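S.K.: Predicted model and sequence follow; I will ask about them next.
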Amino acid sequence: MQHDAPLDLQHAFRRLAGMHADAGEVVTLRSADGSVDRVGYREIAERTARLASALDGLGIVQGDRVATFMWNSHEHTEAYLAIPCMGAVLHTLNLRLFAEQLVYIVNHAEDRVVIIDDTLIPLVAPLVDQLPTVEHWIVVGEGDASALGDGVLRYEELLAEQPGGFSWPRIEDDRQAAALCYTSGTTGNPKGVLYSHRSTLLHSLAILTADSFGICKSDRILPVVPMFHANAWGLVYGAALSGASLIMPGPFMQAGPLTTLMERERCTVAGAVPTIWMDVLRYADEHKPDLSALRVVPCGGAAVPRSLMQEFEERHGVTVCQAWGMTETSPLASVAIPPADAVGEEHWRYRTMQGQIAPLVEVRIVADDGTEQPWDGVSSGEIQVRGQWIASAYYRDDTSADKFDDGWLRTGDVGAITSDGFIAITDRSKDVIKSGGEWVSSVDLENALMGHPGVREAAVIAKPDERFTERPLACIVRDSDVSAQELVDFLEGQVARWWIPDEVAFVDEVPKTSVGKFDKKELRRRLAEDELDDRHAVARPAAKPESSPA
C-alpha cells in the first residue's frame, strides 16, 4: 500500500519555493504605459513566509478566514500561498459586488483580517462600520487609508518587520478548508463555496493535463480572470506546481494594456471570459500585435461564440479553447479539445460544445420527471455533476438541499451529452424559452447572432406572447448600423425558422453580473418595465409546418 500523504497546498508551495525558485517569476503590470514589477519565485517564497508570520502575529489560527480585496498581482499571489498554507482560509472578495452583498459575505464568513489594495479603499470605506468581525486592514500601497479607521497596517511594513522564515504547521486533514469563494447568484444572498486542500490540489493537477490546459514549466500564464473568481481557474496553484511564470494585469483590464502585456511578456496561456476576448480581438484586428507565443486561450464563464474562436484562429493564429464550470466546480468540469480525427464542420461542432468531461468529474443528465437520460447527444435535461473538487453543500446555508441531490450538484444548465462525453449546453434552466410547446435554445441563437460582423454582443431572452406563450427577443449591441431585419435574415438557414426572433431590441450594453456573465435577469426586468426602448418588429421567414409554433 502507498503512503497516505496529505494532498495539501503546502506541497504546491514547497515546489515553488524549492525546485522552481530560480525558474519562475510573477510579473505585475503597474501602469497603463507598460511598467511592471518582476519578483522571482525565490523572493515570492520568502515574502510568503513573512506574510504568514505577520498573520500569525495578529492572532490568525487554523480555520480563521482572511479576506483579500485585491487586483491580480504578486502580493495577491503571496496571499494565495500564505493563508491556506498556514491553515487559515483564503476568502477572495469580489470587487464588483454591490455594497450590501459585500457586507453580507464578510459578515457571513466572519473575516478577521482583510488585505486590500489602496486603490480599492473607496469601495469599502463607507462599509467599515458594518463589518464588526474585521479586526485589521492590511493595505497594499501607500495611498490614504484613513477612511478605514483604526486597525490599519501597511503590507510592506508588516513584511519588513518579520524576522524571515516561518514554521509551517502540519495540515492534519487535507479535507480542511483552504479557500472560500461566494457565488454571484442572481437571486437571494451570495452562496459560500468552501474548497479543501485536497480538492484544490487535485483541481490544480487537472489543469496540468494535456487534455485540459496542459500547463507546464515553460509556460507564461496571464490570468485575466480575476483572482477573486473561482480561484482564478486554478492557474495560480497550477503555476506553483509546474514552475510556470505568472503575468498579472493588475487593474488594467482594457484590451490595449492586456494585448501589449501579452505581446511583451510572450504569454503562452491567457484565461478570461468571452467579453474580454471580444475586445482583445477588435484591438488586435486594428493594431496587429504579435500574439504568436499564445498556444492556448482558455475561455469560459459563458458560451464562447464560434465566430470569436474562428476569427482569432484565422486572423491571429490564436487557439481559443472553450471550458465549462462554475464556482461550485472549482471551476473546471470540461474542456472542448476535439478528437484528433475531427476535421471541418465536425471539428467546429466539438469546439462549440462545452467540452469533454474532465477526469475525476462525473456527470449525468436528469429530465424534469427525475429520470436519468442517455448520453446520445440528443436527450436533454439538467446537467448534474459530482467529483473530487465539486461542492457538496454551501457554507452555512440552509438552502443547500435545493441545489444538491444526494451528492450531485444541480448546475441549472440544460443540455445533452454525446456518447464520447462531450457536454452541449442549450440554456440555463431559468433562461429557457418555450414557444408554442417547443424549446428554443437561447445559447445557439446568441452564438449565431454573434457571427454577424455588425454584432458586438447578443443576449436572447423570452418575451410574453399571446399565441405562443413565449417568443425569443434578441437584445443586440451593434458594432455598425446593421438593421434588425438584416440580423433576422442572417439567421436564415443557421437555426430552425421558428427559433428566429420576430423582434429585436438594440441596447448600448448587455448588463453583466459581477463575474462578467450576461445578466438576463436584468434584461427581463427592463422588458417587464418597458425600459427596452429601441425595439423593432421584424418579418420572419415563412412558417414551418403545423408541428412548429411559427
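M.R.: Great, that's in hand.
S.K.: From here on, just use CA atoms for contacts and neighbour counts.
M.R.: OK.
S.K.: Surely His76 is in a helix?
M.R.: Yes. The assignment for His76 by DSSP: H, G, I helix; E, B strand; the rest coil puts it in a helix.
S.K.: which non-adjacent residue is nearest it?
M.R.: Excluding the flanking residues, the one nearest His76 by CA to CA, 6 or more residues apart in numbering is Met70, at 6.6 Å.
S.K.: Take this one as well and set it beside the first:
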Amino acid sequence: MQQGPLLVTHLLRYAERFHRAARITTQRRDGSTAALAYPELAARTARLAHALAARGIARGERLATLAWNDHRHLELYYGVAGIGAVCHTVNPRLFPDQIAFILNDAGDTHLFLDPMFLPILCAIGDRVPAALKTLVLLEPPAETVPATLAARFEVLDYEALIAGHAETFDWPEFEENTAAFLCYSSGTTGDPKGVLYSHRSCVLHAYGANQPDSFGLRSVDTVMPVVPMFHVNAWGIPFVALLAGASLVLPGPRLDGASLFRLMEETGVTLSAGVPTIWLGLLNHLRETGSRFAKPPRLLIGGSACPLPIIETLERDYGACVDHAWGMTETSPIGLYNTPKREQAGWSAADRLRLKRKQGRPVAGVQLRIVDAEGREVAMDGVAFGEILVRGPWVAAAYFGHDDDPAFTADGWFRTGDVATMDESGYVEIVDRAKDVIKSGGEWISSIALENIAIGHPKLREAAVIGARHPKWDERPVLVAVAAEGTTPTKAEILEWFDGKVAKWWRPDDVIFVDELPHTATGKLLKTELRKRYRDHLSP
C-alpha cells in the first residue's frame, strides 16, 4: 500500500478544496459575527505560514497562544503546526504563577494573545522565559500597551504581520510523529504537566472521535465548540470539523446562556460541546426567558460528570439530545462516548435516561482497563470499581520534558486517576477521582454519586461532596452546597432528600451552605480547596 504521513495540514487542504460552502463563524466581543469560507481560512493560514517562515521559525519551536475560540486562533492551529512548529495553547484561567511556570517549561519564543490578556503578562512580571521576546496582538488593543511590556517585548499586530504575504503555501511534508500541539493539565495537584501531541495523534484522534457512535459529524452539520480552544484543543473539534467538512461556530469570550442561545439559533448549530456549567447557564436562560430551540441540537457534555436532572430537563422540556463523553488532556481527549446500542432498544425511557449518566463506551482505538489496587481487572458488572488505565495511538506516553512520571506504567498504560465501574455492555461510569473517593470505615463512598443526587434538589444550584476527617470512621461525607436563587433550604430537608436514594451509611453527615464553590480553570469543582477549608469540619 502507498505510504504517506498523517499531517493536520491535509485536513485543511481537504476542507479548502471539497467543502467550499462551509462557513467558520466567529462571534466578536460585542456580539457581532464575521464569517469565512474554508478557502478563505486556507488563504489567511497560508499568509500566516509565510510570515512565520520569514521570521525564521524553526521546526519544533514552541509558539504560545492566549486566545479565545475565533478564526485567528484556528489559523494559528494550522499555520504553526503546518510549518513544523508547535502550537502551545495556554489556559488564561490558570493562576498567574501557573501561567509563568507553563511558559518557562515550554520555552515559548512568541506569544499570540487577545489584548484583554495583557494584564496577565503584567502580573507575571519578569518571570516569563528569556526566550519569549515577541508578543503578537490578535486584535488592536483598546488602550496603549503598558510601557513595561512595550519595553520588554517586540509587540506586533497580527493583521499587519500576515499582510502582503501570498495566499498559497507549499505545505511541507515531514514525519508524522513530528510534534504539533502542546497542552498542559490544569495542575490541580501540583505544577501543570505538558502533553505534546503529534500530527499523527491529532489526525487519528479526529478519525476516531468522528465515528458514527461518537461526534458523527457530516458536511451538513454546524458544530460549535464552547469548550475553549485552549483546553485540550477544544476536544479535537477544530480537526474533526475540517475532516467532515462541517461548518464551525466559534463563540469567542461571550459564553453566557443568552449569547450562546442567540448564536446557536442564528447559525443553526446541530452539535455543541461544553462542560456542565455551560449547559446549566443555557438551561437557566431557557427557563427564565421561555425560549425554545427552533431545531433542538445535540449537546455534548464532558469535563466532569453532568447531574442527571440537567440532562433530563434539556431532553424532556427542550428537545435537545444530550451525549456524555469522557477524556483527559492525556487522551487528546476523547476516550469514551455514550450513545445507545442495539440491546437498549426495548428499554423504558427511565432506563435509557439512567444510562445517560454514564460517560460511555471506549472509542475504537482506545484500549481501556479498570483495575483494583492489586492491578487485577474488576468484573464488568456495573458495581465493582477501580482505576481506569488507558492506552492507544492518541494517548500520551510521557509528559513533556518528564519521562519518569509514575502515571505511566512500564508496559505502556496511562493511570488516569479516575475511579469507575464498567457494565456488561462496556459502559463506563466515573464514580470519583482516586483522590476524591471517600473512605468510610474501610468502605468507599462515591462523592460524584452524592453530588448528582444533591443537585437534583430544586433548592440547590450547585453542590460538592468531600470527605471530612472522622474520629471513628476515618472519613465521612460532607455536602457543601449553593442554594438556588430565591430559596432558603435547611440542612434537614437536604439530608432527607438522600433517603431512599442511597444506602443510609452513604448519607452526608452535614450540609454547609456557601455563596459559591471554587472551580478549576477548566470549570471543574476545586475539591482540593474545599478539603483545605472543611477537612476538619467533623473533628472534635
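M.R.: Structure's in. What do you need? Only a predicted model underlies this, so the values are computations on that prediction, with no experimental measurement involved.
S.K.: TM-score of the superposition?
M.R.: Aligned and superposed, the two chains score 0.95 in TM-score terms (TM-score structural alignment, normalised by the length of the second structure); 527 aligned residues with a CA RMSD of 1.6 Å.
S.K.: that older thread, ok, now how distant is the residue nearest to His76 of the first structure from Ser441 of the first structure?
M.R.: 37 Å (CA to CA, to the nearest Å).
S.K.: what about Glu100 of the first structure, neighbour count?
M.R.: Number of residues near Glu100 of the first structure (other CA atoms under 10 Å) recorded here: 11.
S.K.: Using the three-state scheme, assign the aligned residue in the second structure for it.
M.R.: Superposed on the second structure with TM-score structural alignment, Glu100 of the first structure falls opposite Asp97. Following three-state DSSP, the label given to Asp97 of the second structure is helix.
S.K.: shouldn't Asp97 of the second structure be in contact with Leu121?
M.R.: No. Counting by CA atoms under 8 Å, Asp97 of the second structure sits too far from Leu121 to count as a contact (10.7 Å).
S.K.: Quick check: closest non-adjacent residue to the residue mapped onto Gly107 of the second structure from the first structure.
M.R.: With TM-score structural alignment defining the correspondence, Gly107 of the second structure maps onto Glu110 in the first structure. Closest residue in space to Glu110 of the first structure, ignoring its immediate chain neighbours: Thr133 at 5.5 Å, by CA to CA, 6+ apart.
S.K.: burial measure for the aligned partner of the residue nearest to His76 of the first structure in the second structure, as a count.
M.R.: Aligned by TM-score structural alignment, Met70 of the first structure pairs with Ala67 of the second structure. Ala67 of the second structure has 26 neighbours, counted by other CA under 10 Å.
S.K.: hang on, Ala67 of the second structure packs against Asp114?
M.R.: Yes. Counting by CA under 8 Å, Asp114 is a contact partner of Ala67 of the second structure at 5.3 Å.
S.K.: neighbours of Val227 of the second structure, just the number please.
M.R.: Val227 of the second structure: 26 neighbours (other CA under 10 Å).
S.K.: which SSE is it in?
M.R.: Assigned by DSSP states H and E, Val227 of the second structure belongs to no helix or strand.
S.K.: In contact with Ile453 of the second structure, which residues?
M.R.: 307, 498, 501 (CA atoms under 8 Å, 6 or more residues apart in numbering).
S.K.: on that earlier part again, what about the match of Glu100 of the first structure, distance to Gly236 of the second structure?
M.R.: Distance from Asp97 of the second structure to Gly236 of the second structure, by CA to CA: 27 Å.
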